[in-house]
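Novice: this is the structure alone, sequence omitted:
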């Protein structure tokens, strides 16, 4: 398994409106053309084992062969991997830790958005998906998020639900992206990596916004 360091602003797969556009997969295939000769499952081209939002930077695991991809996907499916993220929030709250355990589903009216289950009659599309996120303050406006589930937009909407929308995440109430945001950053979220059952991603560089806030530089 390889661990790639995905830059913020770079999509994992080609944009829908530009099949030949720059993306992590294109860069991977340019570096390792032999991966194009493998018949990977749809959605896992090149051996890419999972996804990150375009604005999210950080560790992205790539399987070396089909057998390894199957094994990795089994770990994800069984929720055997603990995934760790760092985020910058748009607001402050009086607490330092929070365990958010609320189901998520697709928004019935707005495509590409998720909703939290606030009650039995919450409007949604499809089925409710269990989701659990542990939040810990690690600096002023800086938080660690850990999860084993992996629902679309899980961290973004769980954080918004408890009053901690990600800075710049306009979809979930985080406001506009600051004018001094690093290149490629829309909202501030970084995947540190995952580990479980003897499998772990390799370390990747921390984004400037996280390292600066942690060191106070």
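Specialist: Ah, there it is. Bear in mind that the values here come from a model prediction, so they are computed numbers and not experimental data. Residues are numbered from 1 along each chain as shown.

Novice: from here on, just use CA atoms for contacts and neighbour counts.
Specialist: OK.

Novice: residues in contact with the residue nearest the centre of the chain?
Specialist: Centroid-nearest residue in the chain: residue 52, 4.3 Å away (criterion: Cα atoms, centre = their mean). Contacts for residue 52 (Cα atoms under 8 Å, 6 or more residues apart in numbering) come out as 11-12, 60.

Novice: using a markdown table, please lay out those together with distance to residue 176 and neighbour count.
Specialist: Output for these, formatted as a markdown table (distance: Cα to Cα, whole Å; neighbours: other Cα atoms under 10 Å):
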| residue | distance to residue 176 | neighbour count |
| --- | --- | --- |
| 11 | 20 | 21 |
| 12 | 23 | 21 |
| 60 | 27 | 24 |
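
Novice: inside strands: which ones of those residues?
Specialist: If you go by DSSP state E, those have residue 60 in strands.

Novice: of all the contacts of residue 52, which comes closest to residue 186?
Specialist: Nearest to residue 186 among those is residue 11, at 12.5 Å by Cα to Cα.

Novice: so that closest one is in contact with residue 51, correct?
Specialist: No: counting by Cα atoms under 8 Å, residue 11 sits too far from residue 51 to count as a contact (9.0 Å).

Novice: distance check, the spatially closest residue to residue 173 that is not a sequence neighbour against residue 148.
Specialist: Excluding the flanking residues, the one nearest residue 173 by Cα to Cα, 6 or more residues apart in numbering is residue 165, at 5.9 Å. To residue 148, residue 165 is 20 Å away according to Cα to Cα, to the nearest Å.

Novice: would you tell me which helix is longest in this structure?
Specialist: If you go by DSSP state H, the chain has its longest helix at helix 66-77.

Novice: got another one to weigh against that:
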């Protein structure tokens, strides 16, 4: 794939290095991969290769050659799955902490998809391609809880439409830093890719998409608060970004919160997808599924109660 750009800065705009310039225009490509392409000579500025330190000047013409992606063979792997519900259309999984939902760079085995391929055989929707069979939505690696997977394209389209119109019930449970004063609240702020760190999301008024999170206090502690967050939309890292934006990042979230985690052994954010409610794609009936808080989450709550 070939991409071509002409650098056009507005007065006062920051002059960017070549990797940051390309990253700002190719959100789907990681900065590290762009740096590799620059190093490999796949990026030409005014017809000549440049170093990663090159600062793009106004009027520069940039040509980038991105090699065609080769999708690896994804293999079925028998594994223990915590199945909450299953029929011929859908399967609901209680995803454990540390499990990646679908294969991607660096994670081609041990994912939920690998286990689903072994359990469901060929009965998974193919709309999202060979890397994400059956996957209509996902949750982060270190987020636990309910995830719906579709076994056929009819079910996939039906659930995808419910996600699009925000009719699905999704309630998450989290422990956040600080003590929330209000019992309930709503964060309504658009979320988009972070302007500098492309691996992060941020409140982005200019280029972000609508994002709405409703929260409710369940229990207050001396330095933390246990909350329920209900999603009206489903943006990447939505709860993590929204709660951090109001000064209450999630406990354990080293991306959007403090770098130091006050609980030893805690892996990632304390976030659990506890409730998922859908209209069944075949029967048309409303169904709601719940997943209990994982043991690590309960243990932290008990520790906070006695703190």
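Specialist: Perfect, I can see it now. Predicted model, so just to flag it, every value in this text is computed and none were measured.

Novice: can you calculate the TM-score here?
Specialist: Here the TM-score for the pair of chains, by TM-score structural alignment, normalised by the length of the first structure, is 0.84; 205 aligned residues with a Cα RMSD of 2.4 Å.

Novice: now the strands for the first structure?
Specialist: Going by DSSP E, the first structure shows strands at 2-6, 57-62, 82-88, 97-101, 104-106, 114-116, 125-129, 132-139, 142-147, 189-196, 199-200.

Novice: with respect to residue 46 of the first structure, which of the ones you listed lies nearest?
Specialist: Minimum separation from residue 46 of the first structure across these (Cα to Cα) falls at strand 57-62, 7.7 Å.

Novice: show me what the closest one is in contact with.
Specialist: By Cα under 8 Å, 6+ apart, strand 57-62 of the first structure touches 1-9, 46-52, 69, 189-193, 201-207.

Novice: ok, average deviation of that strand from the second structure?
Specialist: Mean deviation of strand 57-62 of the first structure relative to the second structure after superposition (mean Cα distance after the TM-score superposition for the first structure): 0.4 Å.

Novice: returning to that earlier point: of all the strands of the first structure, which one is nearest residue 161 of the first structure?
Specialist: The nearest among the strands of the first structure, by Cα to Cα, is strand 114-116 at 7.6 Å.

Novice: which strands and helices lie in contact with that closest one?
Specialist: Other helices and strands packing on strand 114-116 of the first structure, by 3 or more Cα pairs under 8 Å, 6 or more residues apart in numbering; DSSP states H and E, are strand 104-106, helix 154-161.

Novice: so which elements touch the longest one?
Specialist: Okay, so that is helix 154-161 of the first structure. strand 114-116, strand 132-139.

Novice: how about the shortest one?
Specialist: In terms of contact count using 3+ Cα pairs under 8 Å, 6+ apart, strand 104-106 of the first structure is assigned the packing partners strand 114-116, strand 125-129.

Novice: and the first one, how far from the second structure on average?
Specialist: The reference is to strand 114-116 of the first structure. Looks like 1.3 Å for strand 114-116 of the first structure (mean Cα distance after the TM-score superposition for the first structure).

Novice: what stretch of the second structure does that strand fall on?
Specialist: Mapped onto the second structure using TM-score structural alignment, strand 114-116 of the first structure spans residues 201-203.

Novice: still on that earlier bit, CSV please, covering the helices and strands packed on strand 104-106 of the first structure and showing mean neighbour count and distance to residue 74 of the first structure.
Specialist: Output for these, formatted as CSV (neighbours: other Cα atoms under 10 Å; distance: least, Cα to Cα, whole Å):
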stretch, mean neighbour count, distance to residue 74 of the first structure
strand 114-116, 22, 25
strand 125-129, 13, 18
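
Novice: will you turn those into a markdown table that also has distance to residue 144 of the first structure?
Specialist: What follows is those, written out as a markdown table (distance: least, Cα to Cα, whole Å):
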| stretch | distance to residue 144 of the first structure |
| --- | --- |
| strand 114-116 | 21 |
| strand 125-129 | 22 |
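
Novice: out of these, which comes closest to residue 94 of the first structure?
Specialist: Closest among these, once you apply Cα to Cα, is strand 114-116, at 22.2 Å.

Novice: residues making contact with stretch 125-135 of the first structure?
Specialist: Residues contacting stretch 125-135 of the first structure (Cα under 8 Å, 6+ apart): 96-108, 117, 143-151, 154-155, 158.

Novice: for that stretch, measure first residue to last.
Specialist: First residue to last in stretch 125-135 of the first structure (Cα to Cα) measures 27 Å.

Novice: quick revisit: for the residue nearest to residue 173 of the first structure, give its distance to residue 217 of the first structure.
Specialist: 24 Å.

Novice: neighbour count winner among the two?
Specialist: residue 165 (27 against 6; other Cα atoms under 10 Å).

Novice: roughly how far apart are the aligned residue in the first structure for residue 97 of the second structure and residue 48 of the first structure?
Specialist: Using TM-score structural alignment as the criterion, the counterpart of residue 97 of the second structure in the first structure is residue 8. As judged by Cα to Cα, residue 8 of the first structure and residue 48 of the first structure stand 17 Å apart.

Novice: likewise residue 109 of the first structure?
Specialist: With Cα to Cα as the criterion, residue 109 of the first structure and residue 48 of the first structure are 31 Å apart.

Novice: neighbour count: those two, which is higher?
Specialist: residue 48 (25 against 10).

Novice: count of neighbours near residue 236 of the second structure?
Specialist: Neighbour tally, residue 236 of the second structure, other Cα under 10 Å: 18.
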